[in-house]
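J.: 3D, please:
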Amino acid sequence: MAKDYTIENVYEPGYKSFTPSDDSPYIGKQGFISTHQLGLTTDPRTANQLAALSTALNQGVSVMEIGNISPATFDQIPKQHFTEMRRKAKLVEAELTLHAPIQGTDPSGFAGEGGYNELNREMVEKHLKDVVEKAIELDDKGNMPITIHGSNAAGSTFKYVTDENGVRKKVADMLVAVDRETGQLRPIKEDTKYYPNFGVDKQSYTPKKQLEIA
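T.: Down below sits the predicted model:
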């Protein structure tokens, strides 16, 4: 039987997000991330980070973040597990990073509605030192990336407005200040006050102005 047909590639490579085609709007942009640099995180709810890491490495992941949400769970991880996780990662040439716990661990010293507490700040500082020491077990070469949230409290917010001259400026929408007497966080938003002055005198106070006169 004569062969009057040819067999070509059935599965043609499609569009790749990390290697855009010629008509992509991202052509010419620098700093693309190689796919092998993308990683996963272990289950932050379990203390058995060793098993969670093994499962991820078996899937071919080359970058993994170790960590827990709760400090109590993180403290349950045996120190020997960090050494073993380093060995497992070395066998498959994977890179590890560490994420410090975030529940109740505010390095700035604010403990929820209780406001600022120096004892709480010192306790969190000691716990973060323990996190760094365990990171040494994960990477004995040093310089391991460690993610630490600087604060768990809501911060100030900003917005852009256009003034009477048509200039677009960045101004404070809400500033978060600390009450010196109670140590609690106080949100400050723009406020308008009315004063009797042979009628009604209307004055607006920006968050920054309120903070200056407080």
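J.: could you use CA atoms for every contact and neighbour count after this?
T.: Noted.
J.: buried sites along the longest helix along the chain?
T.: For the chain, the helix that runs over the most residues, judged by DSSP state H, is helix 118-138. Counting neighbours by 16 or more other CA atoms under 10 Å, one finds that the buried residues in helix 118-138 are 120, 121, 124, 125, 127, 128, 131, 134, 135, 136, 137, 138.
J.: what sits against residue 162?
T.: Neighbour list for residue 162: 168, 169 [criterion: CA atoms under 8 Å, 6 or more residues apart in numbering].
J.: have a look at this structure and report its longest strand.
T.: When secondary structure is assigned using DSSP state E, the longest strand within the chain turns out to be strand 168-178.
J.: for that one, packing partners?
T.: Contact analysis of strand 168-178 by 3 or more CA pairs under 8 Å, 6 or more residues apart in numbering; DSSP states H and E lists strand 157-162, strand 185-189, helix 207-213 as its packing neighbours.
J.: got TSV for those, with distance to residue 91 too?
T.: Below are the helices and strands packed on strand 168-178 laid out as TSV (distance: least, CA to CA, whole Å):
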stretch	distance to residue 91
strand 157-162	46
strand 185-189	48
helix 207-213	55
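J.: how about those, which one is nearest residue 82?
T.: Using CA to CA as the measure, strand 185-189 is the one of the helices and strands packed on strand 168-178 that comes nearest residue 82, at 37.4 Å.
J.: and this one, please, so the two structures can be compared:
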Amino acid sequence: MPLNWFYHSPVVFIGSALLALQQLSGINDVFYFSSTVFKSAGVPSDVANMSVGVVNLSGSIIAMILMDKLGRKGLLLGSFMGMAMSMGMQAVAGSSLVSGSSVVLLSVGGVLLFVLSFAMGVGPVTGLLLSEIFPSRIRAKAMAICMAVDWLGPLILYTVLASFCLVGFLFVRKNVVETKGKTLQEIERALLPSAELIY
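T.: From the prediction side, this is the model:
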């Protein structure tokens, strides 16, 4: 009996979206820039790497313990909220709202909270959830589609960004006039042909 992919498309969409959100959450960037953040706070790189590793491992162990007690959805919700809060901490640390030791606490704390939040939910729970939400008759193919989304994260991200660039191109082509070598009156006439000039 052939599979009805249209019938199963909502669950495949959920799985694909979860893996895309996992990658787009910024975890790779946080890992990549964590050493820089710690270094700017005066923390040696080996201590920084060890701290991130210990927090990551601790979060994974906590997730293992709480997964069956709190449920997958609860851990995912808490994880995404924790990551959002940690990015908020980073944003405040990078602004002019705080200074001195507060910047160090917010930036280093933000990195560690992000890693902990990711490790407690979005990291380990997503893969487990996928294996549970797909019916057995489509599990292999659906997992393949979702994993393709996961591995093509940069492709999707850059495609979205390229799309915005194309929108920008079309917007400028349609709405922006050339101002080089033109007077203000000529520019206004080009932008507002029916408007009455007041010059």
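J.: TM between them?
T.: Structural agreement between the overlaid chains, expressed as a TM-score with TM-score structural alignment, normalised by the length of the second structure, amounts to 0.25; 101 aligned residues with a CA RMSD of 6.4 Å.
J.: of the buried residues of helix 118-138 of the first structure, which is the nearest to residue 169 of the first structure?
T.: Of all the buried residues of helix 118-138 of the first structure, the one sitting nearest residue 169 of the first structure is residue 121; the distance, using CA to CA, is 36.0 Å.
J.: quick one: the closest one from residue 40 of the first structure, how far?
T.: For residue 121 of the first structure, the distance to residue 40 of the first structure (CA to CA, to the nearest Å) stands at 30 Å.
J.: sorry, back to before: which one of the buried residues of helix 118-138 of the first structure is nearest residue 96 of the first structure?
T.: residue 138 (7.4 Å).
J.: I'd say that closest one and residue 80 touch.
T.: No - assessed by CA atoms under 8 Å, residue 138 of the first structure is found out of contact with residue 80, at 9.9 Å.
J.: which parts of the longest helix seen in the second structure are buried?
T.: Taking residue count as the measure and DSSP H as the definition, the longest helix of the second structure comes out as helix 45-70. Residues of helix 45-70 of the second structure classed as buried by neighbour count (16+ other CA under 10 Å): 48-49, 52-53, 55-60, 63, 66-67.
J.: turn the residues you listed into a markdown table, columns for distance to residue 188 of the second structure.
T.: What follows is the buried residues of helix 45-70 of the second structure, written out as a markdown table (distance: CA to CA, whole Å):
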| residue | distance to residue 188 of the second structure |
| --- | --- |
| 48 | 57 |
| 49 | 58 |
| 52 | 57 |
| 53 | 60 |
| 55 | 59 |
| 56 | 58 |
| 57 | 62 |
| 58 | 63 |
| 59 | 60 |
| 60 | 61 |
| 63 | 61 |
| 66 | 64 |
| 67 | 63 |
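J.: which stretches of the second structure form helices?
T.: Using DSSP H, the helices assigned to the second structure run over residues 5-24, 27-40, 45-70, 72-93, 101-117, 123-133, 139-151, 153-175, 184-191.
J.: most tightly surrounded among those?
T.: helix 101-117 (a mean of 22; mean count of other CA atoms under 10 Å).
J.: how distant is it from the center of its chain?
T.: Counting by CA atoms, centre = their mean, to the nearest Å, helix 101-117 of the second structure is centred 17 Å from the centre of its parent chain.
J.: separation between residue 104 of the second structure and residue 38 of the second structure?
T.: Here residue 104 of the second structure is placed at a distance of 8 Å from residue 38 of the second structure (CA to CA).
J.: what do you get for residue 148 of the second structure?
T.: With the distance defined as CA to CA, residue 148 of the second structure ends up 33 Å from residue 38 of the second structure.
J.: ok, now residue 109 of the second structure?
T.: As defined by CA to CA, residue 109 of the second structure lies at a distance of 10 Å from residue 38 of the second structure.
J.: over to residue 140 of the second structure?
T.: Distance, residue 140 of the second structure to residue 38 of the second structure, by CA to CA: 41 Å.
J.: rewinding a little: how about the longest strand of the first structure: buried residues?
T.: In terms of neighbour count (16+ other CA under 10 Å), strand 168-178 of the first structure has its buried residues at 172, 173, 174, 175, 176, 177.
J.: isn't the third one up against residue 189?
T.: Yes - counting by CA under 8 Å, residue 174 of the first structure sits close enough to residue 189 to count as a contact (4.7 Å).
J.: residue 83 of the first structure and residue 137 touch, don't they?
T.: Yes - taking CA under 8 Å as the contact criterion, residue 83 of the first structure and residue 137 are neighbours in contact, 5.2 Å apart.
J.: shared neighbours, residue 174 and residue 189 of the first structure?
T.: By CA under 8 Å, 6+ apart, residue 174 of the first structure and residue 189 have these common neighbours: residue 207.
J.: wait, what's in contact with residue 123 of the first structure?
T.: Counting by CA under 8 Å, 6+ apart, there are no residues that residue 123 of the first structure touches.
J.: for it, give its distance to residue 73 of the first structure.
T.: When CA to CA is applied, the distance between residue 123 of the first structure and residue 73 of the first structure equals 16 Å.
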